[in-house]
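Chemist: here is my input, please return the structure:
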Amino acid sequence: MRILIADDHPLFRDGLHILLDSVPDMEVIGEVASGDEVLNQVATFAPDVILMDINMPGINGIEATRRLVQTYPQLKVLIITMFEDDDSVFAAMRAGAKGYLLKGAAQGETLRAIRVIAEGEAFFGAAIAQRLMTYFQGIKPSIANQSPLLAELTEREHEILTLMAQRLSNPEIATRLFLSPKTVRNQVSIILSKLQVADRAEAMRAAWTAGLGKDSEGTNL
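Modeler: Sure thing, here's the model as predicted:
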């Protein structure tokens, strides 16, 4: 099994390399320290599995995963990161990652994750699996029954769309959610893309159709 390690922390790469070298059916065929490097060198290394960090210089691991999977559909990517928030997990899944593991996972769990995704199955570390269960168990029926496009939104994006449907401006949303105006602008752009609409007005209409932004009597705010 040919494995490429993509992580900008030398000590972490060294630890993974030592672990994988101790296993007869795995071979580390290269190490890179950025998303740009993994994109530029993947054809040269021709790995079966990439162990991918999220936070790296230049192109981050999630965007690198999205581009890799589009070009090499047979490639298996296992995210190994410190980030365990819902947005990062779901973004990695949408990008095409086969697995998600937190740094600090036991060696046995790391090896098992690599073998599972190499076989084409999905793998989530215990902590991530618990988060996913908690998330889906907490979804309100009204949200779960909405259109497939709205189902693509993260919890934060859904929250921002609801406030958009209430006719709040970006600065007002930023103040309400304690976010920077730039973050809200970026999130709104992502929402428009996911909903496949051209502008804010169309996004608001889609939200109203789904029942978002209405008062207790069902009237649009």
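Chemist: only C-alpha atoms from now on, for both contacts and neighbour counts.
Modeler: Will do.
Chemist: tell me where this protein has helices.
Modeler: Along the chain, the segments classed as helices by DSSP state H run 10-21, 35-45, 61-71, 86-95, 107-118, 126-137, 141-144, 148-151, 155-165, 170-177, 181-195, 200-209.
Chemist: for the comparison step, fold the sequence that follows:
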Amino acid sequence: MSAQLRVMVVDDDHLMRAGLCAILSVDDSLYIVAEAANGAEAVERAVALTPDVVLMDIRMPVLDGIEATRRIAAAAPDVRMLILTTFEDDDYVLGALRAGAAGFVLKRIQPEQLIAAIHTVAGGDSLLAPEVTRTVVAHLAGPAAPDPRALRRLQQLTPRERDVLTLIAQGLSNAGIAEALTIEESTVKTHVKRILAKLALRDRVHAVIVAYETGLVRAGSLPGSKIE
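Modeler: Prediction:
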């Protein structure tokens, strides 16, 4: 059996936090390493314990989940943050992603989907709920002109890397990109690593943000729920 994923659950609602811990504890692949009732506690415990994944609420006292995510990402960059909330507001979504969150799912998610989401972000992938993806795309694909500085960042990419970034932003998995470009999936993974390195991006969610902010991709077909 592979090592258990160490998860910290952060939510100011005691009943919700207990419920989440109970759900996750059923899965033998997960281990609840800590809990926190506000963002300040989350930062302190995440930095001290470096869990694999932090399941983070947004609206909390003392320090909200977005600022807590930003501080954890800065102090413990290997910790992956998965935002779990009832809210789909643009400011919350974009604020959390730009703060360093690896994924964003809604609290009405099914237990088995939540467990799968934790494994997804722990494995280095990124995940957005379909509702959240639509919010991000609608916000980023507006009529505003692309930022010239962001466009200059894209010039670092080769034509093939731009192709791969475009397909990432359209929601294709590595396997889907390989099929679309008629290349090996291992080659796609290499391209993705180079894209993230050249653009100094934390993960694929932020690659999607760059693709839309620069106008490389515009709203037409929406990305899928998983960006893997």
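Chemist: how alike are these chains, TM-score-wise?
Modeler: The TM-score (TM-score structural alignment, normalised by the length of the first structure) is 0.62; 147 aligned residues with a C-alpha RMSD of 1.8 Å.
Chemist: re the thing from before, so which of the helices of the first structure gets nearest Leu4 of the first structure?
Modeler: Closest to Leu4 of the first structure of the helices of the first structure, according to C-alpha to C-alpha: helix 35-45, at 7.5 Å.
Chemist: off-centre distance for that closest one?
Modeler: On the basis of C-alpha atoms, centre = their mean, to the nearest Å, helix 35-45 of the first structure sits 20 Å off its chain's mean C-alpha point.
Chemist: packing partners of it?
Modeler: Helices and strands touching helix 35-45 of the first structure, by 3 or more C-alpha pairs under 8 Å, 6 or more residues apart in numbering; DSSP states H and E, are strand 2-6, strand 27-32, helix 61-71.
Chemist: again, only this time at 6 Å
Modeler: The contact analysis (3 or more C-alpha pairs under 6 Å, 6 or more residues apart in numbering; DSSP states H and E) places helix 35-45 of the first structure against no helix or strand.
Chemist: got the angle between it and strand 2-6?
Modeler: Interaxial angle, helix 35-45 of the first structure versus strand 2-6 (axes from the mean of the first three to the mean of the last three C-alpha atoms, to 10 degrees): 160 degrees.
Chemist: find the residue closest to the residue nearest the centre of the first structure in space, skipping its chain neighbours.
Modeler: Centroid-nearest residue in the first structure, with C-alpha atoms, centre = their mean: Ala91, separated by 2.0 Å. Sequence neighbours aside, Ile62 is the residue nearest to Ala91 of the first structure in space, at 7.0 Å (criterion: C-alpha to C-alpha, 6 or more residues apart in numbering).
Chemist: any chance you could list what contacts stretch 25-38 of the second structure?
Modeler: Stretch 25-38 of the second structure is contacted by residues 4-12, 42, 60-61 when judged by C-alpha atoms under 6 Å, 6 or more residues apart in numbering.
Chemist: measure it end to end?
Modeler: 21 Å (C-alpha to C-alpha, to the nearest Å).
Chemist: whereabouts in the first structure does it align?
Modeler: The counterpart of stretch 25-38 of the second structure in the first structure, using TM-score structural alignment, spans residues 21-34.
Chemist: just the buried residues of the matching stretch, please?
Modeler: For stretch 21-34 of the first structure, a neighbour-count test (16 or more other C-alpha atoms under 10 Å) marks 26-28, 30-34 as buried.
Chemist: please compute how far that stretch lies from its chain's middle.
Modeler: With C-alpha atoms, centre = their mean, you get 24 Å for stretch 21-34 of the first structure.
Chemist: give me the neighbour count for Arg149 of the second structure.
Modeler: Other residues lying near Arg149 of the second structure total 9 when counted by other C-alpha atoms under 10 Å.
Chemist: separation between the residue nearest to Val132 of the second structure when sequence neighbours are not counted and Val105 of the second structure?
Modeler: Sequence neighbours aside, Glu88 is the residue nearest to Val132 of the second structure in space, at 6.2 Å (criterion: C-alpha to C-alpha, 6+ apart). Distance, Glu88 of the second structure to Val105 of the second structure, by C-alpha to C-alpha: 9 Å.
Chemist: so these two - more neighbours on which side?
Modeler: Val105 (26 against 19).
Chemist: show me the contacts for the equivalent of Ala68 of the second structure over in the first structure.
Modeler: In the first structure, the residue matched to Ala68 of the second structure (TM-score structural alignment) is Ala64. Contact analysis of Ala64 of the first structure by C-alpha under 6 Å, 6+ apart lists Gly35.
Chemist: ok, 7 Å please
Modeler: 35, 39 (C-alpha atoms under 7 Å, 6 or more residues apart in numbering).
Chemist: in the first structure, what range does the lengthiest helix in the second structure match?
Modeler: Taking DSSP H as the criterion, the second structure has its longest helix at helix 185-198. Counting by TM-score structural alignment, helix 185-198 of the second structure falls onto no part of the first structure.
Chemist: go on, stretch 93-111 of the second structure?
Modeler: Counting by TM-score structural alignment, stretch 93-111 of the second structure lines up with residues 89-107 of the first structure.
Chemist: number of residues surrounding the closest residue to His191 of the second structure other than its chain neighbours?
Modeler: Using C-alpha to C-alpha, 6+ apart and skipping residues adjacent in sequence, the residue nearest His191 of the second structure is Glu161, 6.0 Å away. Glu161 of the second structure: 18 surrounding residues under other C-alpha under 10 Å.
Chemist: noted, bye for now.
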